[in-house]
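have a look at this fold, sequence not included:
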């Protein structure tokens, strides 16, 4: 027999018989009305679980991971305010239902059933997933969260503290709010969870405000693997900077009391807390999962006997708030009502076309206050002695630094964060003096954890900041790529643009560094970023372009709420010469602060018609060198700088190559997964031109003299160009 039906039948039989599990007496944490309201939320959560299973069997619903056993989370919602941002575990329907009861005008049963039915009228995801979430309830949507939401919850908590000192224009959270994230005991073992908890404690011990409430819902098992008894308490009770609380998650009175104490501590002390709730899991993990196939039947039945709804009936009866007969009536009436509403919800329209599904990948634009840029006096104070050099040619690293300075002067909500970006000024000096110019609030030296750096950025964006995180080297992004793929990029998609996390992620990367660190400091693959829907990838090749593209990137984040990845070629940071030593051919002067390079525009050098060389980054630099050699041989080439890797500036590239006899693509990234693959397809499909390519080998990069052996060079580009022209 279906375990869900067994639990249901047990409830129908045991409540009238008074056969209820034993437990502590109710405390005074809840009034009678409050306790009954929480019981109603628990019953609705249970009814929705049962109905979702029926919908799936009928082909009318599509995802049945449920909240049964975790209904005690309704009491956690009661202990928080509805404007406390909550990043929820997928078993927290009772939390969302109880919070809906705190906010007028909610139709939570209807809304959640629309989500179960994947209706396009679902108010949070528009039918893209069965998710918990609501803008009105300040619950950003999460999908199958395996702790990946914890870093951004920590970021949101940090942003709450910073906003009290420096309120951003688009502030969304209250000055005395807290951030909450819930997760299971199995997820607590994930490196992402451990990193986030560690970051919260690391921040707290430095007396930096961190109003963060972690809620661990400990049901003792992760899918089929049991958690060792006492593991969560033993591993979390003594974490530095974090206060530990424990409650019986089967007892709404105890949970409400302890959760209120934990929330009060976080709200008043502005320090993190860890709330450990012991619970049970009913029905197995999800869908057709049968717990008796991997757990002793006696254990499954013991957990079913501790059904939290049975505990609540006992507690309500003991408190004189609700007798068993009325409790049973509420349960049955709730089941019947949900079944009736579901009959209508399954008839509502669903997404049908690719355009329907993709409509929310790009977030909506938002109104921003006009800015006129910093005053001359503000610039003089910030730039200091650098003011005298602004009209002198400089390498890329310095022009990026100046662009950051002007942008931070103009937009007070910009915050730079990363490893060594503050006092040291970055490994390559790109963020030099920003710490002195803007202080520790806006230039944050983080701990060594890329997941936490990106989580900090995502969470701060929830409260109106424009984060500019830095990943020290491109290869280090892989420690945290899910924060981009599974969190930052998906948030507008799963919320129909109601929640966004705009940012400009700066990454020092690509190859051609001489003799430093091999692959981990020379990583020539952007493949992990290129296929993430909705993000923008910029890659400047020279200093003036970098400054102007960085300004456009900030505009895109601030006004269009986009996630932008700004890839800075390390080898070009200090580059001065182009053709020969001392020619200063790759230096540039600082563009006026109002100059930008628009998204999807390309750079063109020369008007030659024999050949168009299309490249970016270091490849563009090398192609410019090759251009001179080819001119001496009688081949007149034009060199085109993509500038924007994603979205590919297709029309601009087609326009820029028009009139040429052939196209050569120079790709410093690997042959497999590099930009050349898509560019080849573009020119084959949409241009009547012969097209060829030269790309890096499918190899990691060596250190020492062979640092560039696997990648295009000036000479190899010249040879490929000759062949193309033949």
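That came through, no problem. Remember, it's a predicted structure, so these values are computed and weren't measured experimentally. Numbering: from 1, shown residues only.

only C-alpha atoms from now on, for both contacts and neighbour counts.
OK.

quick one: residue 326 is in a helix?
Yes - counting by DSSP: H, G, I helix; E, B strand; the rest coil, residue 326 is found in a helix.

and it, how close does it get to residue 333?
Distance, residue 326 to residue 333, by Cα to Cα, to the nearest Å: 10 Å.

between these two, who's got more neighbours?
Counted by other Cα atoms under 10 Å, residue 326 and residue 333 do not tie: residue 333 has more neighbours, with 15 against 12.

so residue 467 sits right up against residue 454, yeah?
No - counting by Cα atoms under 8 Å, residue 467 does not reach residue 454; the two are 9.2 Å apart.

more neighbours, these two?
A side-by-side neighbour count of residue 467 and residue 454, using other Cα under 10 Å, places residue 454 first with 31 against 27.

got another, please set it beside the one above:
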């Protein structure tokens, strides 16, 4: 399966297992979603469990929170992560706080799916990476898969979780891995070991990172699309780097990060979101606090720039082989 098919499979499995699972959002029903992640679900499960909504993100999330408090497990889709901002108050002021405010009487077991990130020439309002905004909010879990296998298992775990989960899907790797070179033909997931996805039920636990590549000389912390770009750059550079795919930003697998950095003595952080207050800043602080006496070089960050997402300069903004390669050389020669 590619990642879209794996996500579709996860939704189908959970809807078959649990009649309380509801899929909702703009064009998710008859049309099957703009990326076809919900294709065929309305036909199989009916219009009361898979239905289209008006173009109102605050309404989509607000209704989902009400459904969750009532006892359902809604999976609302925000068509692009860039459009999640109108729903920010619902997510921050309602979903994230419902369990605490009600002393545990109510929860918000909702899983908000949304394609995010750049790399497809989507322009300024279809390419943003807003994960850092939500990792700041206590009470919301944030998940970003990098492979089809993880996408299905993590989505199932998110749907079964009793707290609100933001499930950001890196659309640049929906159909195959990406090495960061825009002028190369797109790869396919075919033949990739992580594309062997069971058709039935399985879970990938939230809060557990995965070693995407084992190594001894350097730890690279990444997630989503950047895992594949880093793998490509490391292989081309011939550096014995360990790439840790975080998979879940909140809860974060701090133990895995600490163990890897203490082993290698060097750390580089890569994400495509804006640099200032990006999640990499939190990672850098955690590594500094926990691994300072093991570090043999300053921590490096490779990120998007502190600018609005530039449509015409997308590939300069997107962390690619050149900038990641330069950072690799810098951290290794220090």
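On my side now, so go ahead. Because the structure is predicted, anything quoted here is derived from the model rather than measured.

which residue, other than its chain neighbours, is closest to residue 305 of the second structure?
residue 274 (5.2 Å; Cα to Cα, 6 or more residues apart in numbering).

ok, now residue 38 of the second structure?
Among residues not flanking residue 38 of the second structure along the chain, residue 32 sits closest, at 4.6 Å (Cα to Cα, 6+ apart).

hmm, back to that, trace the residue nearest to residue 305 of the second structure over to the first structure, please.
Following TM-score structural alignment, the counterpart assigned to residue 274 of the second structure within the first structure is residue 670.

likewise residue 78 of the second structure?
Under TM-score structural alignment, residue 78 of the second structure pairs with residue 471 in the first structure.

neighbours of the residue mapped onto residue 710 of the first structure from the second structure, how many?
With TM-score structural alignment as the criterion, the equivalent of residue 710 of the first structure in the second structure is residue 317. Other residues lying near residue 317 of the second structure total 22 when counted by other Cα under 10 Å.

over to residue 153 of the second structure?
Neighbourhood size, residue 153 of the second structure [other Cα under 10 Å]: 23.

the first structure: matching residues for the strand or helix carrying it?
Per DSSP states H and E: residue 153 of the second structure is located in helix 148-160. Alignment note (TM-score structural alignment): helix 148-160 of the second structure is matched to residues 543-555 of the first structure.

swap in stretch 211-221 of the second structure?
Going by TM-score structural alignment: stretch 211-221 of the second structure matches residues 604-614.

which strands or helices does the lengthiest helix in the first structure pack on?
Longest helix of the first structure, by residue count under DSSP state H: helix 32-57. For helix 32-57 of the first structure, the packing partners by 3 or more Cα pairs under 8 Å, 6 or more residues apart in numbering; DSSP states H and E come out as helix 73-79, helix 93-100, helix 108-116, helix 252-269, helix 308-319, helix 324-345.

mind redoing it with 6 Å?
For helix 32-57 of the first structure, the elements it packs on are helix 93-100, judged by 3 or more Cα pairs under 6 Å, 6 or more residues apart in numbering; DSSP states H and E.

give me the stretch of the second structure that the helix it packs on matches.
With TM-score structural alignment applied, helix 93-100 of the first structure matches no range in the second structure.
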